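J.: Sequence and predicted model, in that order:
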Amino acid sequence: MDWLLSFPHIDRRILTALKTSVDAWFRDVARALGSAADLVFHPLHVALGGFERFMLTVPWPLVIAFVALVAWLGSRSIKLVLGCVSIFVLIGLFDMWEDTMKTVSMIFVCSMLTIVLGIPLGIATARSERLQKAVLPLLDVMQTMPSFVYLIPVVMLLGIGRVPGLIAVVIYSLPPIIRLTNLGIRLVDREVIEAADAFGSTGRQKLFTVQLPLALPTIMAGVNQAIMMALGMVVIAAMIGVQGLGQPVLKAIANQYFTLGVFNGLAIVGIAIVFDRISQAYGERLQRHRGIGRG
């Protein structure tokens, strides 16, 4: 009856030998490619460092004024503008401005990189059934894999620092923008595509003048989700040296500083609300414009 209670498994010695050999192989690969990887990803280090220095040197009234302007242009809502301004003012009053600017810098660079990588991949996936069948299972794995796991190969390859954290955040936040770009393009009405074909549009013209404009609201939803997932990774990325609001949270956990953890956690929530509401506002405006165009 023991075999009913204990699931049969591979001999532990064989399993240990297999794991050891795979770990040794990956360590050898990481050592061999470490210098080349540092060179390849050096532009990311320069971009992140430069934008972080810029955000820390810009006077806080200009930052708040810029946030208010972006919120107004996207929503035309004074309530949203006042809400975004209030969040940043409270962050400054509670002495979290510097860490917040570091976090905003990280999220901005991650978001730009995610958009640059995700939208073209989503377009390619939408235009090829074979590629979609290959990519979708990979995206499923990327979305369900525990976020801590992304840190292991990146740290082994690049060590501790901001760039490994940035790469881990990008990998974690990439799937939604690829999925929703693919979905948005595939949901474009067939009649509209047929009309474009009837006018003799090329594939490039259909993409840039028909499919992408009509899919923009869905793509913006993907951008929104990518930003939210990137913000959710801030605390975890702080474990490998990413500066910002995540590090005080880790410090609070290690030393049982309740107020430090709560305040910085609420600051992350506030930044997430600002990004979420502004990106949603732009997506809704695009949706209204699409509806007017169809009418």
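T.: Nice, I can see it. Numbers count the residues shown, from 1 in each chain.

J.: contacts and neighbour counts: CA atoms only from here.
T.: Fine.

J.: Off-centre distance for the helix or strand harbouring residue 85?
T.: Assigned by DSSP states H and E, residue 85 belongs to helix 78-93. Relative to its parent chain, helix 78-93 has a centroid offset of 23 Å by C-alpha atoms, centre = their mean, to the nearest Å.

J.: Same question for stretch 227-241.
T.: That offset, for stretch 227-241, works out to 9 Å (C-alpha atoms, centre = their mean).

J.: Could I get the full set of helices for the stretch 1-150 of the chain?
T.: 2-5, 12-40, 42-57, 60-75, 78-93, 97-126, 129-144, 147-158 (DSSP state H, counting those that start in this stretch).

J.: Deepest-packed of those, please.
T.: Highest mean neighbour count of those: helix 97-126, a mean of 21 (counted as mean count of other C-alpha atoms under 10 Å).

J.: Is the residue lying closest to residue 223 once chain neighbours are set aside in a helix, a strand, or coil?
T.: Of all residues not flanking residue 223 in the chain, residue 177 sits nearest, at 5.7 Å (C-alpha to C-alpha, 6 or more residues apart in numbering). Put simply, residue 177 is helix when judged by DSSP: H, G, I helix; E, B strand; the rest coil.

J.: here comes the other one, which I'd like you to weigh against the first:
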Amino acid sequence: MFSPGDLLIIPFDDWVNDFVRGWLVPNFRPLFRAAQVPITVVLNGLDNFFNAVPMLITTAAFALAAWKWAGRGIAIFTLLGFAFIDMIGLWPQTMTTLAMIITSVLFCAVIGIPVGILSARSNLMWKIVRPVLDIMQTIPSFVYLVPIVMLFGVGMAPGIIATIIFALPPIIRLTNLGIRNVRGDLIEAAQAFGSTGWQMLIDLQIPLALRTIMAGLNQTLMLALSMVVITALIGAGGLGLVVNTGLGRLDVGGATAGGIGIVILAIVLDRITQGLGEKNPANTVSLRSTLFNIFRFKGSSPAAEVKKAA
């Protein structure tokens, strides 16, 4: 049977290798290495902090957060789960993994929320961003590791960069969705009373979209947790290193222990972030309170403005 490959063979892999090795790495590797500095600073600070705080204090803090935002059951699970992690000797690795996750999610939020807002306010921006997100979400996670190693080297910071790239799309997509789904009548009312675009964004669109944004943050967190395990292959530490070491040595017990630690941490973080989104007061923002927030910048109330208009 005839196929296009019989007529033409495209050396795509050679083109990519020539581009990365022949141009990108020699010319831009110092720039990429310098970009690691803020990530390294935040990561090392969090890692040192979590490992310095006594286990009981950290456990109590997470249990109280779980009690407030996720309920008594998750608070008890947090106490028992963290105690189990400590008793199997994986507390330092768990705290390193927690530092990696928080660092990744922090940078994802700093990058993703503004990009999502811009995408919601500009159809052209969304048309540009959407295919990029499609590519980021469909490329297998292991594929990220090769260019990351070539451009950034190995270690925890390059692992965080790979995690940020892998976990970024959900928060961009759901921020865009949340801003776009704000009711049109509220936007028209805000515009009719003379609010600026910035006021409308801060006091109307973001509060009403906050539940959707928090759902995106939750999904980003879960993707980051899955990716930090894979990045152990390029020198990242934490529970991922425990799992990969167990696999390499056929140590079923060690790999299982690391996996259970990851599951416990994932459940705790997932339930707390879900609770933050579901119980946020901004979910019940009314038209009256929204307009009051808008007019707060002008030093007047909705009633006074309506009176003037009348």
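T.: Looks like it came in fine. Only a predicted model underlies this, so the values are computations on that prediction, with no experimental measurement involved.

J.: returning to that earlier point: give me the neighbour count for the counterpart of the residue nearest to residue 223 of the first structure in the second structure.
T.: Under the alignment by TM-score structural alignment, residue 177 of the first structure pairs with residue 171 in the second structure. Residue 171 of the second structure has 29 neighbouring residues, counting by other C-alpha atoms under 10 Å.

J.: what's the average distance of the helix holding residue 85 of the first structure to the second structure?
T.: Helix 78-93 of the first structure differs from its equivalent in the second structure by a mean of 1.3 Å after superposition (mean C-alpha distance after the TM-score superposition for the first structure).

J.: Just tell me the aligned range of that helix in the second structure.
T.: Against the second structure, helix 78-93 of the first structure falls on residues 72-87 (TM-score structural alignment).

J.: cool, and stretch 237-252 of the first structure?
T.: Taking TM-score structural alignment, stretch 237-252 of the first structure hits residues 231-246 over in the second structure.

J.: State the distance spanning the first to the last residue of that stretch.
T.: Length of stretch 231-246 of the second structure, first residue to last, C-alpha to C-alpha, to the nearest Å: 15 Å.

J.: Can you tell me what sits against it?
T.: 90, 92-97, 145, 149, 154-160, 162-163, 228-230, 251-259, 261-262 (C-alpha atoms under 8 Å, 6 or more residues apart in numbering).

J.: measure the counterpart of residue 199 of the first structure in the second structure to residue 239 of the second structure for me?
T.: With TM-score structural alignment as the criterion, the equivalent of residue 199 of the first structure in the second structure is residue 193. Distance of residue 193 of the second structure to residue 239 of the second structure, given as C-alpha to C-alpha: 54 Å.

J.: Tell me which of those two has more neighbours.
T.: residue 239 (28 against 15).

J.: The residue nearest to the spatial centre of the first structure: helix or strand, and which one exactly?
T.: Geometric centre of the first structure, nearest residue: residue 173, 3.4 Å, by C-alpha atoms, centre = their mean. Assigned by DSSP H and E, residue 173 of the first structure belongs to helix 162-186.

J.: quick one: the counterpart of residue 60 of the second structure in the first structure and residue 276 of the first structure, what's the gap?
T.: Alignment note: residue 60 of the second structure maps to residue 65 in the first structure; criterion TM-score structural alignment. Per C-alpha to C-alpha, residue 65 of the first structure is found 18 Å from residue 276 of the first structure.

J.: same check, this time on residue 85 of the first structure
T.: From residue 85 of the first structure to residue 276 of the first structure the distance is 14 Å (C-alpha to C-alpha).

J.: With residue 155 of the first structure instead?
T.: Taking C-alpha to C-alpha as the measure, residue 155 of the first structure falls 30 Å from residue 276 of the first structure.

J.: do the same with residue 116 of the first structure
T.: 19 Å.

J.: thinking again about what came up before, what about the closest residue to the match of residue 199 of the first structure other than its chain neighbours, how many residues nearby?
T.: Spatial nearest neighbour of residue 193 of the second structure, excluding adjacent residues (C-alpha to C-alpha, 6+ apart): residue 305 at 7.7 Å. Residue 305 of the second structure has 13 neighbours, counted by other C-alpha under 10 Å.
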